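Visitor: Predicted model follows, preceded by the sequence.
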Amino acid sequence: MSDNAKEIKPTDWHSPEMNARIKRRYRKEKWFRGLGFTAVILAAMFLVTLIGKIAGDGLYGFVQTSIDLDIPFEESVLGNPRELSKAEFEENVRRANMLRIIDASLRDHFPDVKSRRDRRDLLRMVSTGARGQIRDMVLADPSLVGTTQRVSLLASDDIDQLRKGRIDASEPEANRKVKDKELAWYQKLEEEGRVSLNFHTVFLTSGDSRDPELAGIWGATVGSALTLLVTLLIAFPIGVLAAIYLEEFAPKNRLTDLIEVNINNLAAVPSIVFGLLGLAVFLGVMHLPRSAPLVGGLTLALMTLPTIIIASRASIKAVPPSIRDAARGLGASPMQVVFHHVVPLAMPGILTGTIIGMAQALGETAPLLMIGMVAFIVDIPGSVTDAATALPVQIFLWADSPERAFVEKTSAAILVLLTFLIAMNGLAIWLRQKFERHW
């Protein structure tokens, strides 16, 4: 050993220096674990706060205030079903002024209200949808004509907010939408047990409306279902076949490398870019109907394709090469190897990726806004070419509405959308666990 060489001493693991170093290392690990645990707790708190706020507002969107009134089904207004044919009676009922019937009921209940302005304010306590309620009752049961029945009519959005505690009755009159005289009328009805809070079926069975108490999500739900149907029919076969070709048949050269890079890049492109593409191609060039599920589905299919292709390729690649070799050894052709052996084994992962891509498409708003699905649509769409909107767009429209009652509708629609998203992701997890094979 040369004189310049240093003698290597054995490490003394019990020396004070080594003990101090080990303590510092353990201290850093504790700090890191503490920071990670704190981050998880903060994320959970933010999530619980967000979900709690949405649920707190949204649960009120599923209930609506009703006012029980003694409705006189006057023959002078509705006509006599015994003297008219069925068609004539139904036409007469549809044209009848139901406000006269509601006004007559309120006049009997509030005989002190005399002025025209006060009677108009009294009528505004009842929703405009109450006229449709009475009309539907008479059409369903003509024998009601000539009788007086207690009917639960939808209250206006202001009275509904008062019943739910969103309007503070203790505030000065100038600071609330319900004035003192309306508050007195409401309190009288409440003392008589004529005000109730009931499950609001209209919210789940009707389309959009300018009146919060009449607005529903069924039109947007059907629009989303039709849009996703078009997306699935286009994106799934094209995505899976593209993945099979790239993974099993495509030669490995610069062209396929370029295609693979672009597919990976497309998966990270902002969704609004696909909306611009759909606007330019499907509306500007192909002149397809605006605000239709057909155009929405085509646009979302473009956005979903990269996700399906990437997930399908990963699933196909995960199939062991021994499966292919065994099939070839038994004389199977390349097509038989792929479609009889590889694709069935990769199908759980393919379906999982497809469902996740569809769930992503369900929650997208920006592409649909670009192709005009932001229109105010009242009717329920019957086909993929009818004008429609989607759940995320409906939420966007309601969130922009000035009425306080639309806050509850927005939160309730978010809960419905989250339910669909959770169900779709749960289905993906179930499919993977049920059909996945471990090699």
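Guide: Now that the structure is in, tell me what you want to look at. It should be emphasised that the depicted structure is a prediction, and the values quoted were computed from it without experimental measurement.
Visitor: from here on, contacts and neighbour counts on C-alpha atoms
Guide: Noted.
Visitor: ok, residues contacting stretch 299-317?
Guide: 230-232, 234-236, 238-240, 242-244, 246-247, 263-264, 266-267, 271, 274-275, 277-278, 342-343, 346-350, 353-354, 357-358, 360-361, 367-368 (C-alpha atoms under 8 Å, 6 or more residues apart in numbering).
Visitor: Distance-wise, check Met370 relative to Asp325.
Guide: 49 Å (C-alpha to C-alpha, to the nearest Å).
Visitor: before we move on, what about Asp160?
Guide: 69 Å.
Visitor: Separate out the buried members of the contacts of stretch 299-317.
Guide: 230-232, 234-236, 238-240, 242-244, 246-247, 263, 266-267, 271, 274-275, 277-278, 342-343, 346-350, 353-354, 357-358, 360-361, 367-368 (16 or more other C-alpha atoms under 10 Å).
Visitor: ok, and here's another one to check against it:
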Amino acid sequence: MTDLTQAQVRERIEQNLAGRHRKEKLFRGLGIASIAFGVFAVLLLFTDIISKGSGAFVQTAVQLEVTYDPAVLGIEEVNEESLTWANFTGVIRQSLRERFPGVSGRSEKRELYSLVSTGAPFTLRDRLQANPALLGQTEKVWFAADDDVDTFLKSLDDSAEGFRGRTSDEMAAWVQTLWDSGELKKRFNTTFFTNGDSREPEQAGIRAALVGSLLTLLVTLALSFPIGVAAAIYLEEYAPKNRWTDLIEVNINNLAAVPSIVFGLLGLAIFINFFELPRSAPLVGGLVLTLMTLPTIIISSRAALKSVPPSIREAAMGMGASRMQVVLHHVLPLAMPGMLTGAIIGMAQALGETAPLLMIGMVAFIVDVPAGITDPATVLPVQIFLWADSPERAFVERTSAAIMVLLSFLIVMNTSAVLLRKKLERRW
């Protein structure tokens, strides 16, 4: 074998180092490119959702001068029974005809009447019910515009020229007239946060879905957290280490990876078909989500218990504390931050679930806000699913707006979990 000189050895080492440096730079570049692609995809997703959903927080309103004519309303006095049968639609149509007296013909009038939302009569009913002295009087009232008018106006830059969609020339001219006179304006859409679901986009809101999500999460938290923590304490502090406990641990880990729709099928078979609990209720939804989030809470709680140093247990035992006192007074308080973090993450996961709730009937059309855990309800992800399947153009922006609200809650919950962990955790 030929002996290499010192210069040749140095040259080979430098060549090997240069190759290693190139590979390291390539690996680092691939990592940076992957992160950049992920950030770009997230920014693209958020930009698309925000651009489509921001319009749902603004609603077009039409101002009309209405006369509470008893002859048109068909009532003589204001009471609950008369308001039920009063012809508020006729009052609104009369106001529209007076505003545009040149409109004639059945088809033109039908199109004129579609300027305002079909929920406008309920606005008049509420105003007259709140102030019976308005009977026989005239006042100017703002009504929500129809979804086609709202979409048409939002597609323009403060003018009624450009995009038409399903809007006819006559409708565009009426919109322009109302806009120029100040009788048409855009304002914050409080209906989106105060109403339940509706077939009409301009009347649809997320309040019922938000309350349903809250009640469902309350049931889930009330059941999953104490059961999950108790199971984790038993497995980590009391259970003997044998093949049965090993089997239980393996199954818990496997349940964390089971598709969520399987839990929906389980809830349908047990809670609804066997126990005959009410379908589409937060109680059943909470029970199903409890089964789904239990593995996550158990695993995170066990990890939190393992992080407590054995010296804490030994010191408490040395002071004469019982096994239960050691766990309740020393180990559990120190592990609680990690347990709470796991519970918040589990609740965030439950908040975004749709598939298991579809299986138990929470896909129902819910207008009224649920008052309890046994009332019919839906949740925000299911509401998004329903709106995404609606053919009306105006539901596109409401779907995106509901996604924005859901993402806001998820971001807040996950951020709270991180901050809570950082604030309460102890380093040993």
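Guide: Okay, I see it. In this text, all values refer to a predicted model and were calculated from it rather than measured experimentally.
Visitor: before we move on, the earlier item: please say which of Met370 and Asp325 of structure 1 ends up with more neighbours.
Guide: Neighbours per residue (other C-alpha atoms under 10 Å) separate Met370 of structure 1 from Asp325, with Met370 holding more: 21 against 13.
Visitor: what stretch of structure 2 does stretch 97-109 of structure 1 fall on?
Guide: Using TM-score structural alignment, the residues of structure 2 aligned to stretch 97-109 of structure 1 are 87-99.
Visitor: give the contact list for the aligned residue in structure 1 for Ala355 of structure 2.
Guide: Aligning on TM-score structural alignment places Ala355 of structure 2 opposite Ala366 in structure 1. By C-alpha under 8 Å, 6+ apart, Ala366 of structure 1 lies in contact with 271-272, 275.
Visitor: so after the top strand by length along structure 2, what's the next helix or strand?
Guide: With secondary structure taken from DSSP state E, structure 2 has its longest strand at strand 58-67. Going down the chain from strand 58-67 of structure 2, the next helix or strand is helix 70-73, by DSSP states H and E.
Visitor: following that next one, which helix or strand shows up next?
Guide: helix 80-85.
Visitor: what residues does that next one touch?
Guide: Contacts with helix 80-85 of structure 2, where a contact means C-alpha under 8 Å, 6+ apart, come from 75, 125, 129.
Visitor: Let's verify the counterpart of Thr374 of structure 2 in structure 1: helix, strand, or coil?
Guide: Under the alignment (TM-score structural alignment), Thr374 of structure 2 pairs with Thr385 of structure 1. Following DSSP: H, G, I helix; E, B strand; the rest coil, we place Thr385 of structure 1 in the coil state.
Visitor: Strands along the stretch 151-300 of structure 1, start to end?
Guide: 195-199 (DSSP state E, counting those that start in this stretch).
Visitor: The longest helix along structure 2 vs structure 1, average offset?
Guide: In terms of residue count, the longest helix belonging to structure 2 (DSSP state H) is helix 6-53. Compared with structure 1 after the fit, helix 6-53 of structure 2 shows a mean deviation of 1.7 Å (mean C-alpha distance after the TM-score superposition for structure 1).
Visitor: how many neighbours does the closest residue in space to the match of Thr374 of structure 2 that isn't next to it in sequence have?
Guide: Nearest residue to Thr385 of structure 1, sequence neighbours excluded (C-alpha to C-alpha, 6 or more residues apart in numbering): Ala292, at 5.2 Å. For Ala292 of structure 1, the count of nearby residues is 25 (other C-alpha under 10 Å).
Visitor: before we move on, what about the one 4 residues further on?
Guide: Neighbours of Gly296 of structure 1 under the rule other C-alpha under 10 Å: 34.
Visitor: Map it onto structure 2.
Guide: Gly296 of structure 1 maps onto Gly285 in structure 2, by TM-score structural alignment.
Visitor: repeat for Thr227 of structure 1
Guide: In structure 2, Thr227 of structure 1 lands on Thr216 (TM-score structural alignment).
Visitor: what's the burial count for that match?
Guide: Neighbours of Thr216 of structure 2 (other C-alpha under 10 Å): 28.
Visitor: residues touching it, list them.
Guide: Counting by C-alpha under 8 Å, 6+ apart, Thr216 of structure 2 has contacts 282-283, 285-286, 373.
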